[in-house]
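Chemist: Sequence isn't available, so here's the structure alone:
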């Protein structure tokens, strides 16, 4: 089987850092999904959930490889851009995570001083997802695959 086609997108490093943080949150949640016990009482993982976790980690690793560590660790990344080249399926996971986490309702009981920050973060995730969809369409990926991490 051949190598999957990669799709290049130019992103501000700050946007990549938001994607990386979003995927970190998503991977944390995914790490809890799909566990059961096998016939001998040992923990075993449903292959579907294991594959989603591996896919998310592969996106983060690809980004780490393409965004120099020096830029990832600097506080001021505004105006710096990098070209990222994940596969269609990897971009599908990114877009799904950004859109789903960008549409979360603010939970009851959140301290008022955090509400505006949560709204701003959600809006930023939606903006980045829309930007990715536009750039991917221009690059030949008009239908971003849906990689739903919420269930089967």
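Modeler: Nice, I can see it. Because the structure is predicted, anything quoted here is derived from the model rather than measured.

Chemist: Every contact and neighbour count from this point should use C-alpha atoms.
Modeler: Fine.

Chemist: chain center to the strand or helix carrying residue 21, what's the gap?
Modeler: Assigned by DSSP states H and E, residue 21 belongs to helix 13-30. Helix 13-30 has its C-alpha centroid displaced from the chain centroid by 5 Å (Cα atoms, centre = their mean, to the nearest Å).

Chemist: Okay, one more to line up with it:
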């Protein structure tokens, strides 16, 4: 099986409400990555991972042009059942999956009600990505290994 083209986008259809959860998870992830970046005195790996996490949030905003700009606007958006084919690169999807799974672990330790949602969305992405993947995709993780394992299990 060959390697994925680094910048090829893979569309995954999902409920926009799930994407808003991914957006919030990536916001948390960015904060953690910035802390790692600061502690490592700007090590290139953490800078690159932070930039990738930020690019995931930006991609969502770009693909959902009616994304509300205020907290109050988000309270009634998106409409129930609204779906969108969200497009990210394989590495971006890998970071999303690893972030959702990592935050599920954090949620379990803190008895958060988000653990099941994190795992459900991660499984949805794995399932839908695997259904369309024809190549081995390069994953992303937060353990200092740019090869990682998040998408390895998807293909």
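Modeler: Perfect, I can see it now. Since the model is a prediction, treat every value here as computed from it, not as a measurement.

Chemist: hang on, the earlier thing: how close does the helix holding residue 21 of structure 1 sit to structure 2?
Modeler: Helix 13-30 of structure 1 differs from its equivalent in structure 2 by a mean of 0.4 Å after superposition (mean Cα distance after the TM-score superposition for structure 1).

Chemist: what's the matching range in structure 2 for that helix?
Modeler: Under TM-score structural alignment, helix 13-30 of structure 1 corresponds to residues 16-33 of structure 2.

Chemist: if I look at the residue nearest the centre of structure 2, how far off is residue 69 of structure 2?
Modeler: The residue lying closest to the centre of structure 2 (Cα atoms, centre = their mean) is residue 96, at 1.9 Å. Note on residue 96 of structure 2: its distance to residue 69 of structure 2, by Cα to Cα, to the nearest Å, is 23 Å.

Chemist: Work out for me the element residue 143 of structure 2 sits within.
Modeler: Counting by DSSP H and E, residue 143 of structure 2 is found in no helix or strand.

Chemist: What is the neighbour count of it?
Modeler: Residue 143 of structure 2: 11 surrounding residues under other Cα atoms under 10 Å.

Chemist: Please apply the same query to residue 133 of structure 2.
Modeler: 14.

Chemist: What's the match for it in structure 1?
Modeler: Aligned partner of residue 133 of structure 2 by TM-score structural alignment: residue 140.

Chemist: Enumerate every residue touching the closest residue in space to residue 59 of structure 1 that isn't next to it in sequence.
Modeler: In space, and not counting its chain neighbours, residue 59 of structure 1 is closest to residue 90: 6.1 Å by Cα to Cα, 6 or more residues apart in numbering. Contact analysis of residue 90 of structure 1 by Cα atoms under 8 Å, 6 or more residues apart in numbering lists 55, 56, 58, 59.

Chemist: how about a markdown table for those residues, with neighbour count, distance to residue 136 of structure 1 and secondary structure added?
Modeler: Shown next, in a markdown table, are the contacts of residue 90 of structure 1 (neighbours: other Cα atoms under 10 Å; distance: Cα to Cα, whole Å; DSSP: H, G, I helix; E, B strand; the rest coil):
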| residue | neighbour count | distance to residue 136 of structure 1 | secondary structure |
| --- | --- | --- | --- |
| 55 | 18 | 19 | helix |
| 56 | 23 | 18 | helix |
| 58 | 14 | 19 | helix |
| 59 | 23 | 16 | helix |
